[in-house]
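1. Following is a predicted model, sequence given first.
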Amino acid sequence: MNLFSFFILLKYRILACDWKALTILKGINSANSQFFCLWCYCQKSQICDFSIPSWDIKRSSKDQAHELRNGSRRGYIKSDLLPFIDYKNIVPDDLHLRIRISLKLFNQIVTWAIDQKNEERLEVEMKRIGVSFHFWEEQGDDKSNASVKKWSQPSGDDLKFIITKTQLRNIIDDRQDRHLVNVASLSVVQLRDELRNMGLDCKGKKAELVSRLEQTLGRGVKVRAKARSRLQVNFQFHDCDDDKDNRPTLDVDGLQELWIEFDDLMEALRALPQTEKYMESNEFHLKAKAWASKFRKLTFDEDVTPYIHTMVYHVPYFLKRFGFIHDIGVSQVERKNYDHRQAYFGSTNRSGGKVKKKVSLQILQRENRMLYIAREKLLREKRSYKKVSHVIPYSQWIDRISN
């Protein structure tokens, strides 16, 4: 928490940090639980329903104590460590909101690129916009020794650059059905469900489950998800040459618009009131709800995360209350943590060398020097450089040998 947030906390008892820390401090279950939300009692089965007008903040320390005593819980698992901070004073952090949703959008494109065998096009596009990205394969830990494809995860700064600069047309193409995926793309839970429904053995690692399912259905057969709730996703197997004309398409241009609209929403949270990019709470709520509905239409219900629910239903409340929530977040602390991590690898001896000095002391001393230079507006003088030749003339070399 930054210094500005700390002073607000002292006066108004406001809390802002990342989702995991909030669940620990407030004694609430994790984001993948049935009652996932930190502010309301929305359930997992309702997370994709954006036709609901609003989800008001209903959680309170009093209700939490009552639920824990009666055993009904509704997402509460432990006592509140900060009962003096009301749930209406827990402000969503816009930095983590941007990073988590951006990462979801980016990983969707990566998986579609892999499915279309466009990995090289993706790497070329990332290189074009100046983002370090690459694929690699690791050996699995199962008996079949199947290789697993993995890819680098961009940083927060890179994600912002990717969302604003990437041309998706350079990576993926429109496809007959965005719901068609390889059997290997299913999760372990989905694979086990399908094997269980077919009366087959559902035990083993993922590679074994994929092999067992492909032996039953045949290699090259793809699966299509039915449009049902995110908790009851079933798959029907068929030849992918059937029913081509009736399939929905993977709309690349629509995905590009989705990325642009998401960046506009995130920039609105950083904009000061009465500026061009700023949005009032009602406008932000309507645009966020429209964006989330479009996200469902273009992608999958399974990819709707608690952060999207928070952006649609709870961020507008705090925008209306405070007008500007960026300075209440933790972006300043995260930036300092990033700078210190960079300094550890680039500006310290990491506890090595002849002079043993604590790494933390080296980082703080470096920061003090930079602050002093910035305050005094000092300019570093370029030191003179004299090239020294290390080539020994032939005559001197003969003299050294003879002596």
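-> Cool, got the structure. Numbers count the residues shown, from 1 in each chain.

2. From now on I want contacts and neighbour counts done on CA atoms only, so please keep to that.
-> Fine.

3. What strand or helix carries the nearest residue to Glu137 once chain neighbours are set aside?
-> Closest residue to Glu137 apart from its sequence neighbours, by Cα to Cα, 6 or more residues apart in numbering: Lys149 at 4.5 Å. With elements taken from DSSP states H and E, the one containing Lys149 is strand 147-151.

4. Put this next to the first one:
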Amino acid sequence: MDEIICLYVGKEKYETLAKVGHLFEYQLWDLKENGIYDDNGIHWPIEFFFSGDWKFMYNIMGLNAPNVKYFCLYCNCEAGERWNMDLQWPINENTKCKKKPVLFTAIKQENYVSDKLHLLLRISDILIECFFNDLFKKKEFEQQIKSQIEQTMKTIKVHFEFFKSKSHGKWEWTLLMGSDKKKVLQYFPVSQFILGKHDEDIEKLWRDFYGLYVVLRKPFLTNSEIDDFEIKVKQWIYLFCRPNQG
């Protein structure tokens, strides 16, 4: 069951969150240690979980920033080794990045969970941006490809258009909501716009990531499904990072 703990007025930064969190720190520990008793005298133990976008979780967990050398919420993986799925990193905590105390000590390290929607939004943004940046290099983009993409988006029922920024003159595009991004990942025909093996890889990245996201949203997974998910995630990362290896 999800419950709102508090609402506060202020910026999303560690110092502000620390002041707010201190107000109910004791209550969290009391609930964790003692649980609650309902009107029938039945005791209910309490276990806390925390979920949020990556930046917010960094603040709560007292870490630096998602773009630092030791970036992970759960281990000491180095940014330069992210692609190497042969390495094993114990899932415990990030000790090399941590600079400040964890704000909610009543929550176990393994109970901090990244929000699935923000993972979808961030990764899909990167996939779409890489694809468009390739197309912008083509001389026929403005006269031909631009309108073709806009029309293709319309066929999958996504409102979309390109436009040039008034400030720097570069191409930009309609910001898509999560529901539209899922349609694009699932249905947009990448192979119609980039020819060769490259287009197959890009389209596979889009489709496979959507498939991984669908698995993430399942309310329950068997052990075999979890093992299969791990294998597919590693394969996806290998494909995504392949041009940068070597």
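-> All right, it came through fine. These numbers were taken from a predicted model, which means no experiment stands behind them.

5. Quick check: TM-score for this pair?
-> Once the chains are laid over each other, their TM-score by TM-score structural alignment, normalised by the length of the second structure reads 0.73; 205 aligned residues with a Cα RMSD of 3.0 Å.

6. sorry, back to before: and the residue nearest to Glu137 of the first structure, what pairs with it in the second structure?
-> Structural correspondence for Lys149 of the first structure with respect to the second structure (TM-score structural alignment): Trp171.

7. and the gap between its match and Cys130 of the second structure?
-> For Trp171 of the second structure, the distance to Cys130 of the second structure (Cα to Cα, to the nearest Å) stands at 13 Å.

8. What of Thr155 of the second structure?
-> 22 Å.

9. So what touches the strand holding Lys149 of the first structure?
-> For strand 147-151 of the first structure, contacts defined as Cα atoms under 8 Å, 6 or more residues apart in numbering pick out Phe133, His134, Phe135, Trp136, Glu137, Glu138, Gln139, Gly140.

10. again, 7 Å this time
-> By Cα atoms under 7 Å, 6 or more residues apart in numbering, the residues outside strand 147-151 of the first structure that reach it are His134, Phe135, Trp136, Glu137, Glu138, Gln139, Gly140.

11. Burial check on the residue mapped onto the fifth one from the second structure, number of neighbours?
-> Superposed on the second structure with TM-score structural alignment, Glu138 of the first structure falls opposite Ser165. For Ser165 of the second structure, the tally of surrounding residues (other Cα atoms under 10 Å) stands at 11.

12. Next, the residue mapped onto Ile28 of the first structure from the second structure: secondary structure please.
-> Per TM-score structural alignment, the equivalent position to Ile28 of the first structure in the second structure is Leu63. With DSSP: H, G, I helix; E, B strand; the rest coil as the basis, Leu63 of the second structure sits in coil.

13. Endpoints of stretch 182-201 of the second structure, how far apart?
-> First-to-last residue span, stretch 182-201 of the second structure, Cα to Cα: 18 Å.

14. same check, this time on stretch 59-68 of the second structure
-> 14 Å.

15. Tell me the buried residues in it?
-> Going by neighbour count (16 or more other Cα atoms under 10 Å), the buried part of stretch 59-68 of the second structure is Asn59, Ile60, Met61, Gly62, Leu63, Asn64, Ala65, Pro66.

16. swap in stretch 98-107 of the second structure?
-> Lys98, Val102, Leu103, Phe104, Ala106, Ile107.

17. How about stretch 130-139 of the second structure?
-> In stretch 130-139 of the second structure, counting by 16+ other Cα under 10 Å, buried: Phe131, Phe132, Leu135.

18. Using the three-state scheme, assign the counterpart of Leu239 of the second structure in the first structure.
-> Correspondence of Leu239 of the second structure to the first structure, assessed by TM-score structural alignment: Lys294. Secondary structure for Lys294 of the first structure, judged by three-state DSSP, is helix.

19. what's the nearest residue to Lys294 of the first structure if we skip its chain neighbours?
-> Leu258 (7.5 Å).

20. Serialize the buried residues of stretch 130-139 of the second structure to CSV and add fields for secondary structure and distance to Glu15 of the second structure.
-> Compiled in CSV, those are given as follows (DSSP: H, G, I helix; E, B strand; the rest coil; distance: Cα to Cα, whole Å):
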residue, secondary structure, distance to Glu15 of the second structure
Phe131, helix, 39
Phe132, helix, 39
Leu135, helix, 43
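
21. Pro90 of the second structure: which of those residues is nearest?
-> Pro90 of the second structure has its nearest neighbour among those in Phe131, at 34.0 Å by Cα to Cα.

22. Now do the same contact list for the closest one.
-> Contacts of Phe131 of the second structure by Cα under 7 Å, 6+ apart: none found.

23. Now do the same for it: its match in the first structure.
-> So, by TM-score structural alignment, Phe131 of the second structure is matched to Ile109.

24. what does Tyr187 of the second structure give?
-> So, by TM-score structural alignment, Tyr187 of the second structure is matched to Lys165.

25. Helix, strand, or coil at Leu22 of the first structure?
-> Quick answer, by three-state DSSP: Leu22 of the first structure is helix.

26. What residues does the residue mapped onto Gln46 of the first structure from the second structure make contact with?
-> With TM-score structural alignment as the criterion, the equivalent of Gln46 of the first structure in the second structure is Glu81. If you count contacts by Cα under 7 Å, 6+ apart, Glu81 of the second structure has none.

27. swap in Leu185 of the second structure?
-> Applying Cα under 7 Å, 6+ apart, the residues contacting Leu185 of the second structure are Trp206, Arg207, Tyr210.

28. As TSV, the residues you listed with neighbour count and distance to Ile149 of the second structure would be great.
-> TSV is the format used below for those (neighbours: other Cα atoms under 10 Å; distance: Cα to Cα, whole Å):
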residue	neighbour count	distance to Ile149 of the second structure
Trp206	22	16
Arg207	18	18
Tyr210	20	20
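
29. So which of those residues are in helices?
-> By the criterion of DSSP state H, membership of those in helices covers Trp206, Arg207, Tyr210.

30. Aligned counterpart of the second one in the first structure, please.
-> I take that to be Arg207 of the second structure. Arg207 of the second structure maps onto Ile260 in the first structure, by TM-score structural alignment.
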